[in-house]
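>>> sequence first, then the predicted structure:
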Amino acid sequence: MSAQPTQADPTQPEPIPNDPWAVEASRAQAPRRRPDLSSVPKRSLYALGLLAAARALGLVLIAEAVARGIAGLAASGLAPDATRTILILGVAGALLRAGAEWAASVVSRRVATDVKRGLRRSLWRRIADGGGSGGSGSGGGTAVLAADGLDDLDDYFIQSLPALIAAAVVPLLVGARILAADGVSALIIVITVPLVPLFMILIGKHTQQRTDAALTVLTRLADHLTELARGLPVLVGLGRVDEQTRALDGIQRRYRQRTEETLRWAFLSALALELIATISVAVVAVFLGLRLLNGTMALEPALIALILAPECFTALRDVGTAFHASQDGLSALERAKALLRGPRRRDVRGEATGPIRIDGLTVTYPGRQAPALRAVTAELSGITAVTGASGAGKSTLLAALAGVLPTDAAISGAVRGVDPDAVAWAPQAPRAFAATPREELALYGAAPGALDELGLGRLADAAVAELSPGEQRRLAVARALARVDAGASLLVLDEPTAHLDPVAADLVRAAVLRRADRCAIVLATHEPETLALADRFVSMGDPVADQDAAREGEPRAQESGSEEPIQSGHPSESPSPFTTEPTAGRRSLTLASLLRPQAWLWAASMALSALAAGLAVALTAVSGWLIVRASVEEYIMYLLVAIVGVRAFGIGRAAGRYADRLVTHRATFLVVDALRLRLWRAIAARGAGSRRLLEGGAPLDYLVTLADDLRDQLPRVIPPLGAGLLAVAGTIVTAAFVTPHLTVLVAAVLIAAVILASALAILSERGATTERVAARSTIVRTTAALASAADDLRGNGVADEALRHLDAHARRLATAERRAAWSAGLGAAVITIATTMLAVLVPVLSPDLPAESASVVALLSLALLEPLAALVAAVHRVPALQVLLHRLDAVLSPAPTPQWGTANPDALHRLALDAVTIRYPGTAAPAVENVTAEVDRGRWLVLDGPSGSGKSTLLSAVMGALPVASGTITADGQPITTFDERAWRDRVAWCPQDAYVFDSTLRGNLLLARDRDDAPDDRALRGVLAKAGLAGLLGALGGDLDARVGPGGSALSGGERQRLAVARALLTRAEILLLDEPTAHLDRPTAAAMMADVRDATTERIVVLVSHRRADRHDGDAVVRLGAADAVTVVG
């Protein structure tokens, strides 16, 4: 057998080879990433070209004005006509440059927002069609791609695109003026300029590969975070939060390593380009100085050449810098295109006329040896019940009717007579797109009153994520019924009464019966009373069990219900478990507290940033002094110190920037990684009591979008603020030594410019940066909601309406970004005008000043443009930084958890609840009130009651995830809060309702039950699967424990997912087992067999059961009936 090539794991660091050029040769076959300008309007490209030309003309006019002024001072002074000309040139140049740069930033921002909005539309459409996971499954990576990933395109369209156009325009125009001033300087520039793109290409090819790897790890991080968040109740219930926290830390550490490696190469490229430009300009300056010493060149053209020469290299250097900065965006663009090119979902529904008929439908899932459906043929009319054991293919058949079969399924056959736009669909595991039931119903075109029919009227404005599984199921049925009321001709219901108490189930059945004369109804259920609604049956496998149950069931659904489920103190009626406002007088997250753990690194970062800025300013000033002095000096020895200083300043500036960037980004990553772990632990601490924190978009928003936004803001705020202020102070001090009489003017102009520019930038944005933070959060949350609810939306034909909601959010984000670009450009324009005019005015206002002194102050002013523009940009970002800290601080506020002791419990024999009352924070009504019960080892305690009566809440309190407001929960007579928290959690295992199945293998899901050093062997894994009734599943998979179960367990049926979760709980070493609706989605024989095995396996454990199935109870079980004024305990 031939050896198969192995694929490298993209999350593992590559070995660093000894020969980097060999690496580049080996990567020559990699596809080249070329800029895609097809989506950019040509008028925008022309506008950017004209603006680049205007900027170049402004640079020429500024250089002309400064050179004339300094040369005039070196000669016989400035005549009135010369002064007027200098001022005209200076003002025109300053306005032209400032206006062109401002307009270019606005135009490029508009291009970026339009392109991103179009890409998001396409990506959202792809997700809604069911092909947007890209294999990630969880949708986390896709949500981050649609938000953070595409936002990284800003660097391409706002930096790379204008830089590319400027590189084609500015060197030509500026070079032409240099050629007119001095041909030798122009020749030197022509010879040295090609070195810039040469090094840019060599280093850039290497950086591209590193960036792709970093984005791969980021996508994996996002998917991993989504998986962890959705499965957090499982992790809490199994006591595996700490272990998964370490796994999260490992992933983000690899992401940091990948990104830092990429940044090192990018910064090395910047260092090389900086050195090339510095050395090249130094060569120009040396030739100018020697010719000035020899008297073969005039001062004015020499100054023009010296001032303009760096601009030729800067334009090309900016291309290299922007290229590296835009690699994340281009990688995200390639990832988005790959998703758009991916396989599309096949809809087996054909002709929309005639009776509803299934013709020879066969569906096989990947990794399965036998098809889920085999040549099914049936005609559907009236109320048809699809019957069969758990895993027989019922949900697959209903998914085919709704048009939501998986993309990777092998399908043959057809469904006829179904109009895709006239289907109403309530799936087995419903997912909502909107935040509240009212908004969800509005999306489906229904009034909120539709909720009253199913007893959900009081929850219209509650958070959908806080609803219990039963309430979410009723919401799914309500929106499907609303579709029927709007004209849908086919109603498809998958387990519509699972998780429901008898009263709520009666409401659902009555509502379905009221639509029986308006549409065909196809349903799947294991509830006898619901099966009794059917007048036709389609059998999947053994038809006996369910149909017999249907005949035995009493159809209790009437035309109207007389009761409503209990609505007492449900958390969904309350505010969020954490408020968005920090607690008064307490801030757990401030900028100082955030930076404090890495204070020394941040201090080094600010020092290096200030050093680099100071060296850059000194380089320009000393270069000007050197040229002017050379025009009057006879001996070169007098100038050697200055010549050495210029070389040192140039090399020091490049090296300082390189070190500054490395240290700054290192500090940033360490800070954000530590914060991300704090956020995860805070979410985990609240997870059992706040389903809202666990919905797919919320953890992604906090752990990825907001954390990464903070990561982007910190290096753009902290170092520039310090460097800019120190640069202003240094310039004022220098002016005091060189030109004392101009010190006040220099200080006044610079300080006023910074204050005015900062004020205008903040005031003119009108909250745009803070609105941008909120809009990005909304987009990542709604994209995650779209990925989660795509099948629900598609099956009900309302995907277009959801996409319109998403596009509205994208439009708001685009508006905020454009307003922010406009205000930021205004601040930069003020700085450009102020520094330019100060440079022009120095010789005009001081006609008696020595020329070399005037050149120092004038060129210092021009050199201050970069650090002061960065300073104003940093101030412009401060409001956004404050909003980020504010939003993240709300999550980090102390969670309401029990105060634990230090005792270690012995073997447990009795669990008791004594008048236990539980109240969610911020609510008046208790969720659970006055519950008293006890249960001994080997016995079962059953919690009974209608939906919303607090059964799952009580389980959370027993587990220790929620504090009790009054009363006590004791183990062998000791309050559980006297124990060590970890010790108690190890004694309790919780299997929640619709327990999440992770996108892994059967083995991977089962191994979560124990620590790694106590991992069960294959025999134990197979044994526990058999106890949960999954021996048949294992056989269908060829006995492969490493078979993947799909995202959220999508490769399994609902009943198989539930049994896998029960098997996982049985595998733990816990002495107290909490089972929440373990037999939901199971047929009666399967449920009875599984529960019998569970009872046999728990003879030495305490079991607390929540179930609406009376068959799950045994004589002798203690029963607590919730929902009355006082909880009633019935023994036996």
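Nice, thanks for sending it over.
>>> from here on, contacts and neighbour counts on C-alpha atoms
Noted.
>>> for the protein, longest helix please?
Secondary structure of the chain per DSSP state H: the longest helix is helix 241-294.
>>> any idea how far whatever helix or strand comes next after that one is from the chain center?
Counting by DSSP states H and E, the next helix or strand C-terminal to helix 241-294 is helix 299-325. Centroid separation between helix 299-325 and its chain, computed with C-alpha atoms, centre = their mean, to the nearest Å, is 38 Å.
>>> the very next helix or strand once past helix 299-325: which residues count as buried?
Once helix 299-325 ends, the next helix or strand along the chain (criterion: DSSP H and E) is helix 327-341. Buried residues in helix 327-341, counted by 16 or more other C-alpha atoms under 10 Å: 327-333, 335-336, 339-340.
>>> one more to weigh against that first structure:
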Amino acid sequence: MALGTAGAASGAATIATAFALTGVVVAIARGTGLRAPLAWLAAIFVVRALLAAVTEYVAARAGAAVSTALRRRLLAAWAGAAHAGSDSSATRLTLATAGATSIEPYVARYLPALIAAAIVPAAAVAALVFVDWQSALVVVLTLPLLPLFAALIGRTTAEQTQKRWRALADLSGHFLDVVRGLPTLVAYGRAERQVGDIRAVGEAHRRASVRTLRIAFMSSAALELLATISVAMVAVAVGLRLAHGSMDLQVGLTAILLAPEAYWPIRRVGQEFHNAADGAATLEAALPYLDADADADGAMAVEQDAERPATGAPEVGVHGTEARAGTGVGVDRLVFGHRHRAPILDGLTLTCPPGSGLTVLTGRSGSGKSTLLDLIAGVRTPDGGRVVAGSAHLATQRPLVLPGPVVEVLRLGAPDATEVECEESLRVVGLWPALAERQGLQTRLGDDGFGLSAGQRSRLALARARLSRAPLLLLDEPTAHIDVDDADALRGVILDEARRRRVIVATHDRAFLSAADSHWELQPEPALPTPSAPSTADGVSSPGSTTPSPRNGGTLSWWQRRPVPDRLRLASLLGGLSMTAGVALTATSGWLIVQASTQPVVLTLLVAIVGVRAFGIARPVLRYAERVVSHDAALDTLAERRVGVYRALIPLAPARLGRRHRGDLLTAVVTDLDDAVDEQVRVTVPWWSTLIADTCAVAIAALVIPAAGMVIAAGAAASLAAARLGSRAESAAQHDAVVARGASLRVTTDLIDRLDQVRAVTGVHSPLDPPPLRAVAAALDRQGEAERRLIRSRALTLAGLWGVLTITVAATMLTAAAGLDAGEVSGPLAALVALTPIALADAWLGLAEVGGARARARRAELRIDDLLDQRPAIVDTGHLTLPDGVVPVTARGLSASWGDRQAALGPFTLPLLARGVRSQLTGPNGIGKSTMLAVLARQLTPTSGIHLLNGLPAADVALADARADIALVDDEPHAFAGSIRANLVLARPDAGDAELAAAISAVDLGVWLAQQPDGLDTPVGGLSGGERARLSIARAIVSRRHLVLLDEPAAHLDDATAERALTGLTAQVGTTIVAVSHRPLPVLDVPNPGVEGDTWRSAGNHPGRPVSAR
């Protein structure tokens, strides 16, 4: 409503401007009184300044409000619906971040243009009918051509926009995948080689964007060219009638000034069309989710227990309230499978007794235990059958730990838990002593619980589960990462919970069976190997492969081969010439009309007529060229800078990046870089283009009336100064807005990246917003407040520029009238000078956005610098090589820390790790076992002690040379979003198919590989924790490295599977193995013939039990 009212008022003011401007020019040309018409024109300009400021404010507020509402509704829909597997987190992330942001220009720019296009042309035509019906007839006959051409071009633009969105989703998804797996890429020396893939994905996005923008810019140019031709037809008719003496100057000039206003709103729609394309694509992509959310009540995937309160009120608390009778759990003929694969669960029927108690779920790795828990919790949707369960809290294998204080992590599952309850729960699970040494409940954790060991994260998840009020507790491998000596205590905590509510535990820990009142065992029928098409490595890209950049091939235009600075200078020149053509068009048209009114010989007007046509054609053509060149240069810069940022992140992984949100990284690499590089398109080129046009306009006016040239020069300087002041005024608001936007994107990324885990912890179809949604809402509220301050500052800058324009126009017209009165110029030349500053209006008013873009770019650069300005955890100062590998390894008195403010763990002393030694490192959670592995893997520099690689100081050995002989399998191994082959060959690109298949069989995944529809070329997806661990061990086998470091390799494996998988690893001749594990790994205790030093013991500085290494 407000936008419509502002649009109607602006349209009326625009038409009034044409009448007032006609009165002023006619008064100048005829030498009559100028005071009254000039006062009217100034008053209308003041009204337009106020309307422009109000419209800017209202439109920007509306855009921000719609964007925020869309993001909230999408997140609410995703958080409250079971995962159907039909889309990726990258797609959702793109839609909720860049997609929702694209709604802002759609609402703030495109919709006001549409409103103006619906009001102003009709009003202009009505006014033309009143002034000159013949001119109105020409406009009525030509005006429909513009929307017709716009519709034809828009259809192609929509198709290209969809491709661009897919490219953007690929970019976001690829970057998130790379960030998750960056420690793996660094460990295997493939991080630098990934630069090629980053460049290729960025180049694909650049090319898709350029194709879309070319069409959008062409549509704008075509509409402007059509409008120019149409206005020229009116001008020719008016000019001939003036020359013939059949039309009055005031009528003819009014018609000439009104005609462009009929076309201008539609031209503006074309100019804003590329913004509309992105926004329309976002709305189209979002509608299915919003529709599904509206129908969610009728489409629940989990049938809630009939005795559970309809409101979903909590039934069980931390104070021992008994679970209600009838809270039974069961599945009936359940079917679930990943797309294009055999079902994991097929016709499964299970039940457990009602009420409280313990149900133990066992089965081999990959049999579907975690999937079954997901289905019971409602996190996934079954393909068939039925699930009957009450509301549940699921603690997954990878505990949900969002960055922030520990108390907030606990309250994800129990929003109303007090600090006393939180502390007590942490004490019960044995985690409080470690946190009390830090900041207690306010201890800040990084992404995925960085700052805690795997066992401590498991304890934290159990503490949160205790606080949950859900009547059903689902625990997935709760003791997998717990030290053997502590496991009994944790099992006791779980049994206490089972006395109060139903607890279902998926585990390989057989000690739970003796206390269970029911036992579910998944024993899928052994699948027969199915033949698959032969696999070849041709054309397969791995996470570590270098894909040739498309920009290096094909035919490039001459200007595309120029360096980016040269292209920006070219774009600035083209933009300046386009603006100058507009100035010349307006000025020459004014001279032509006034000159024609003197009824000269028509031949004397031909040069001016040709000039008007040339300027009219040149303006849109040059503008199109400028936009294509500038955007291509900016996107080229963006692709290269994105690669540069990725390169800068490599030395920071994993020690320094673990403290950062992945949302911060995505914001820096996508959003902040966009804003920083956007300075080229929205600041550099417009600024210099305006300066060129100002110079030409000053020169034109000065040639006719020198004083007028000085006035226009002063106005140009004032407009540039006003834009500078506006930029400074916006700087503080921009800082707050950028920080707030970064925070909202961070929490949005945190939520989307872990949607299944969030639903598992907070519950599906909860009547209350889960805490992560409330965190997003709070961040969006802060962003909205910061952006409101920014919008107010921008509106004031725009009003100030209107003031500069008003004063300049009035002063120029007075100067032109004085020159005419003094006999220095003729009436037509005086009209030419008087109209010159009017032609600069769009350029000057556009400087408001230039100032805002400058402030936004500077703040974005500061955020990027803050991310990258970190000291790497390890500095490559070595120069020595290791032709015979890293073994033997010496480690004496080693201490290390993950951060400058974190106390060093250690010292640790390990006996000589000679070739073929197999050793196991055990000890309580948090003592530093994983830290020790990081030192051995050359990911951390020890703060003290002696670390030798093959007799050489580790610091003196080139980092790449040392890491080239070390394979690392961390506690939560990452599987890249590629094929099985791609995940393996990153360890050694020249590995053949037979070797890859042998490595997979060695870790007991041979049958699993045989089930894959495309063999080694099957995309990785739906892996269980145990399958990920074994795939990572297979990668270590493929690498043929002499030192293999394993962090909890058997945590998600049953004893038999773990023994088979590790036996395959130990069969590799000459491999030295160091394994961190809380479970005994007997296969590592088997004597290795001819090797001494298989067992050793070491102690750290932990106040509890020492580390032991066997």
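Yes, it's here. Fair warning: this is a prediction, and the values are worked out from it, not measured in the lab.
>>> related to what we said a few turns ago, so where is the longest helix of structure 1 in structure 2?
Under TM-score structural alignment, the alignment places helix 241-294 of structure 1 onto residues 191-244 of structure 2.
>>> give the contact list for Asp517 of structure 2.
By C-alpha atoms under 8 Å, 6 or more residues apart in numbering, the contact list for Asp517 of structure 2 reads 353, 357-359.
>>> between those, which is nearest Thr142 of structure 2?
Thr359 (77.2 Å; C-alpha to C-alpha).
>>> give the equivalent position in structure 1 for the closest one.
When structure 1 is aligned by TM-score structural alignment, the residue opposite Thr359 of structure 2 is Thr384.
>>> now Asp791 of structure 1. Nearest residue, chain neighbours left out?
Excluding the flanking residues, the one nearest Asp791 of structure 1 by C-alpha to C-alpha, 6 or more residues apart in numbering is Val404, at 5.7 Å.
>>> ditto for Leu835 of structure 2
Leaving aside its sequence neighbours, Leu835 of structure 2 sits nearest to Ala587 (C-alpha to C-alpha, 6+ apart; 5.7 Å).
>>> list the residues that contact the corresponding residue of structure 1 for that neighbour.
By TM-score structural alignment, Ala587 of structure 2 lines up with Ala621 in structure 1. The contact partners of Ala621 of structure 1, taken as C-alpha under 8 Å, 6+ apart, are 855-857, 859-860, 863.
>>> which one of those residues sits closest to Val538 of structure 1?
Ranked by distance to Val538 of structure 1 (C-alpha to C-alpha), these are led by Ala863 at 80.9 Å.
>>> so what does that closest one match up with in structure 2?
Aligned counterpart of Ala863 of structure 1 in structure 2: Ala839 (TM-score structural alignment).
>>> now do that match: how many residues are near it, please.
20 (other C-alpha atoms under 10 Å).
>>> which element is the match of Ala587 of structure 2 on?
For Ala621 of structure 1, the host element (DSSP H and E) is helix 599-630.
>>> can you name the next helix or strand after that helix?
Helix 599-630 of structure 1 is succeeded, C-terminally, by helix 640-687 (DSSP H and E).
>>> so that following helix matches what in structure 2?
The aligned range for helix 640-687 of structure 1 in structure 2 is 606-653, by TM-score structural alignment.
>>> ok so, going back, possible to save the contacts of Ala621 of structure 1 as TSV with distance to Ala1015 of structure 1 and secondary structure?
What follows is those, written out as TSV (distance: C-alpha to C-alpha, whole Å; DSSP: H, G, I helix; E, B strand; the rest coil):
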residue	distance to Ala1015 of structure 1	secondary structure
Ser855	75	helix
Val856	73	helix
Val857	72	helix
Leu859	70	helix
Leu860	68	helix
Ala863	64	helix
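>>> of these, which is the most crowded?
Neighbour max across these (other C-alpha under 10 Å) = Ser855, 32 neighbours.
>>> quick one: stretch 610-621 of structure 2 to structure 1 mean distance?
Stretch 610-621 of structure 2 differs from its equivalent in structure 1 by a mean of 2.3 Å after superposition (mean C-alpha distance after the TM-score superposition for structure 1).
>>> what does that stretch rub up against?
Under the criterion C-alpha under 8 Å, 6+ apart, residues 221-222, 224-225, 228-229, 232, 577-579, 581-582, 584-585, 588-589 lie in contact with stretch 610-621 of structure 2.
>>> can you check stretch 61-75 of structure 2 too?
Applying C-alpha under 8 Å, 6+ apart, the set of residues contacting stretch 61-75 of structure 2 is 96-97, 100-108, 286, 289-290, 752, 773, 776-777, 780, 784, 788, 791.
>>> mean distance, that stretch to its aligned residues in structure 1?
After superposition onto structure 1, stretch 61-75 of structure 2 sits on average 2.4 Å from its aligned residues (mean C-alpha distance after the TM-score superposition for structure 1).
>>> quick one: buried residues of that stretch?
Residues of stretch 61-75 of structure 2 classed as buried: 61-68, 70-75 (neighbour count, 16+ other C-alpha under 10 Å).
>>> how about that stretch, which residues of structure 1 does it hit?
Stretch 61-75 of structure 2 corresponds to residues 110-124 of structure 1 when matched by TM-score structural alignment.
>>> what about the matching stretch, distance to the chain center?
With C-alpha atoms, centre = their mean as the basis, stretch 110-124 of structure 1 stands 17 Å off its chain's centre.
>>> ok, now stretch 1054-1072 of structure 1?
Distance of stretch 1054-1072 of structure 1 from its chain centroid, counting by C-alpha atoms, centre = their mean, is 31 Å.
>>> structure 2: matching residues for that one?
The alignment of stretch 1054-1072 of structure 1 onto structure 2 (TM-score structural alignment) covers residues 1025-1043.
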